[in-house]
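1. below are the sequence and a predicted model for it; my questions follow.
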Amino acid sequence: MVQNYQNILVATDGSAQAQAAFDQAMALAQTYKAKLYVVQVVIPPYFTSRSETGGVILRDMINEAKANLAQLVDQAKADGFANIEAIQAEGSPRDIISKKLPEELNIDLIVLGATGRTTTEKLFLGSVSEYVTRHAKAQILIVR
């Protein structure tokens, strides 16, 4: 069965893989005349609530995510695509990308980069793309 996508979610973390996923998602959104949601999830540091430094680090992480999202929205608009919405979230990327946003936004397709930022993060957190592939109800596209 051929799918006609109406709502596409692409996750970003500022990495080169995420940029490739964004480019592919935007091309698909243009082809299908779909709405494109771009999300960046910030994982709050464990010590955020326990120290002033933790709060500063979290604020910096959120500001970096917002700047990255603004850059992607600007890129889309420069390419003539305006049906885009940026979402900055805090929490578990796995749950937000695979369950929360797809349910809230009626997502048809989730687009992810094959890998995230660092190998160390994957050791501690596991692969977000692997988790999303196993748990999301929407179709998944992994971009290498």
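-> Thanks, I have the structure now. Numbers count the residues shown, from 1 in each chain.

2. could you use CA atoms for every contact and neighbour count after this?
-> Will do.

3. all the strands of this structure, residue numbers only.
-> 7-11, 35-42, 84-90, 109-113, 139-143 (DSSP state E).

4. can you lay out these as TSV showing mean neighbour count?
-> Shown next, in TSV, are those (neighbours: other Cα atoms under 10 Å):
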stretch	mean neighbour count
strand 7-11	26
strand 35-42	23
strand 84-90	17
strand 109-113	27
strand 139-143	17
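
5. between the ones you listed, which one is closest to Met61.
-> The closest of the strands of the chain to Met61 is strand 35-42. By Cα to Cα, the value is 6.7 Å.

6. give me the contacts around the closest one.
-> 6-13, 22, 25-26, 29, 61-62, 65, 69, 83-93, 96 (Cα atoms under 8 Å, 6 or more residues apart in numbering).

7. structure two is appended below for comparative analysis:
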Amino acid sequence: MKRYQKILVGVDGSSQAREAFDRAVELAKQNEATLIIASILNSDRYVGMGMALGASYINKAAEVDMLGRLQDSGEVLVQQAKAAGIQNVILEVTKGNSKTALAEDLVTKYDADLVVIGATGTNVVERVLIGSNAHFIV
């Protein structure tokens, strides 16, 4: 039976992401796998519709603050995963497009063989306009 070695879980603070994190912890424990917790500051959400306006429109102080908050909440999850018995836990906090980060960039960077994310953290309008991360990854 194939065992997962590196499990990537995307978290964003939503209840769906919490459920995905809990499931990823279970799977990592069962497989004695490395757990990579990824939190991406999705620039598409705070710079109009995508990067069309350019990075110069981003308030850098706000960006640093948001990244710091993601780091802090991610470190709490790292401690929870370790308390659950996961030996190898990596925290990746970055900015960019969460879809490509979770489907391509971080999978390649960490050689992940499983990606776990919540069903959706978007509302109906966002899913119609930009699609969900889950749909994009699949």
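-> Nice, I can see it. Model, not experiment: these values are computed from the prediction.

8. re earlier: now render the strands of structure 1 as TSV, adding distance to Glu121 of structure 1.
-> Shown next, in TSV, are those (distance: least, Cα to Cα, whole Å):
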stretch	distance to Glu121 of structure 1
strand 7-11	16
strand 35-42	13
strand 84-90	16
strand 109-113	15
strand 139-143	19
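
9. which helix in structure 1 has the most residues?
-> Scanning structure 1 for the helix with the most residues, using DSSP state H, yields helix 52-78.

10. output the contacting helices and strands for that helix.
-> Judged by 3 or more Cα pairs under 8 Å, 6 or more residues apart in numbering; DSSP states H and E, the packing partners of helix 52-78 of structure 1 are strand 35-42, strand 84-90.

11. and the closest residue to Phe21 of structure 2 other than its chain neighbours, how far is that from Val115 of structure 2?
-> Counting by Cα to Cα, 6 or more residues apart in numbering, the nearest residue to Phe21 of structure 2 once its immediate chain neighbours are dropped is Val9, at 6.2 Å. Distance, Val9 of structure 2 to Val115 of structure 2, by Cα to Cα, to the nearest Å: 6 Å.

12. nearest to Pro102 of structure 1, of the helices and strands packed on helix 52-78 of structure 1?
-> Closest to Pro102 of structure 1 of the helices and strands packed on helix 52-78 of structure 1 is strand 35-42 (Cα to Cα; 10.2 Å).

13. so where is the closest one in structure 2?
-> Under the alignment (TM-score structural alignment), strand 35-42 of structure 1 falls on residues 34-41 in structure 2.

14. ok, how many other residues are close to the aligned partner of Ala101 of structure 2 in structure 1?
-> Aligned by TM-score structural alignment, Ala101 of structure 2 pairs with Ile96 of structure 1. For Ile96 of structure 1, the number of neighbouring residues by other Cα atoms under 10 Å comes to 19.
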